[in-house]
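J.: My questions concern the predicted model and sequence given below.
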Amino acid sequence: MTSVFQILLMILDIAKWIILIHIIMSWLINFQVLNLRQSLVAQIWYGLIRLLDPIYSRVRAVLPNTPGLDLAPLIVLLAIYALRIVVYNNMYSFS
C-alpha cells in the first residue's frame, strides 16, 4: 500500500513541475525572452496549453473574472500541495 501512495506523490510532483514550467514559460514569452516563432518553443508551449487547459478551464469557471490576472495556475498549485499533504499524512495509517 505504501507504494501506491508513493506513486500518487510522484504524480502530484510531476503535475506541480508541469504547472511551474508553464508559469515560467508564460513569463518568458510575455517578456519576449522566448519567441513563439521558434518551433521548439511553440511545440512545448502549445503542448502545455493542451495539457493544462482542461484543468484551468474548470477552475476559471468558478473564479471571478479578473482581467489581466490569471489565478487558475495558483489555485491548481494550491490544490496539488493540499492533496500532497493529505496523501502524505494518510500514508502511514494504511500500512
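T.: Received, thanks. Residues are numbered from 1 along each chain as shown.

J.: Please count neighbours and contacts with C-alpha atoms only from this point.
T.: Fine.

J.: Mind naming the longest helix for the chain?
T.: helix 2-30 (DSSP state H).

J.: buried stuff in that one?
T.: 5, 8, 9, 12, 15, 16, 19, 22, 25 (16 or more other CA atoms under 10 Å).

J.: tell me what that helix is packed against?
T.: Other helices and strands packing on helix 2-30, by 3 or more CA pairs under 8 Å, 6 or more residues apart in numbering; DSSP states H and E, are helix 39-62, helix 72-90.

J.: Please compare the first structure with the one that follows:
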Amino acid sequence: MLALLQFIDFLITLYIWVIIASAILSWLIAFNVVNTSNRIVLSIADTLYRLTEPALRPIRAILPNLGGIDISPVILILILMFIQRVILWGFIAPAVLG
C-alpha cells in the first residue's frame, strides 16, 4: 500500500512539473522567444496544452478576468500540493499504514 501512495505522490509531482513547463513555454511563445512554426516546439506546446488544459479550464471558468494575467496554474499547483501533502500523507497514509 505504501508503494501505491508513493506512486500517486510521484504522479502528482510529475503533473506539477508539467504545469510549470506549460506555463513557461506559454510565456516564451507570448514573448516570441520561441517560434511556433517550428514543428518540435509546436508538438511540445500542443502536448503540454492537452495535458494541462482539462484541469485548468474549470479553474479559469471560476476566476474573474484579471486582464492578461492567468493565475490558474498557480491555483492548480496549490490544489495539487494540498492533495499531496494534506490528504495523501496527512489522512490516508496514517489511516492505511497505521
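T.: Thanks, I have it. Computed from a predicted structure; not experimentally measured.

J.: Quick TM-score on the pair, please.
T.: The TM-score (TM-score structural alignment, normalised by the length of structure 1) is 0.90; 95 aligned residues with a CA RMSD of 1.2 Å.

J.: sorry, back to before: mean distance of the longest helix of structure 1 to its aligned residues in structure 2, please.
T.: Following superposition, helix 2-30 of structure 1 is found to deviate from structure 2 by 0.9 Å on average (mean CA distance after the TM-score superposition for structure 1).

J.: quick one: that helix to helix 72-90, angle?
T.: 160 degrees (axes from the mean of the first three to the mean of the last three CA atoms, to 10 degrees).

J.: Report the angle between helix 2-30 of structure 1 and helix 39-62.
T.: 110 degrees.

J.: quick revisit: buried deepest among the helices and strands packed on helix 2-30 of structure 1, which one?
T.: Counting by mean count of other CA atoms under 10 Å, helix 72-90 has the highest mean neighbour count of those, with a mean of 15.

J.: ok so, going back, residues in structure 2 matched by the longest helix of structure 1, start to end?
T.: Helix 2-30 of structure 1 corresponds to residues 2-30 of structure 2 when matched by TM-score structural alignment.

J.: got the contact list for the residue most central in space within structure 2?
T.: Residue closest to the average C-alpha location in structure 2 (CA atoms, centre = their mean): residue 19, at 3.2 Å. Residues in contact with residue 19 of structure 2 (CA atoms under 8 Å, 6 or more residues apart in numbering) are 48, 52, 73, 77.

J.: What lines up with the third one in structure 1?
T.: The equivalent of residue 73 of structure 2 in structure 1 is residue 73 (alignment by TM-score structural alignment).

J.: helix/strand/coil for residue 37 of structure 2?
T.: Here residue 37 of structure 2 is recorded as coil under DSSP: H, G, I helix; E, B strand; the rest coil.
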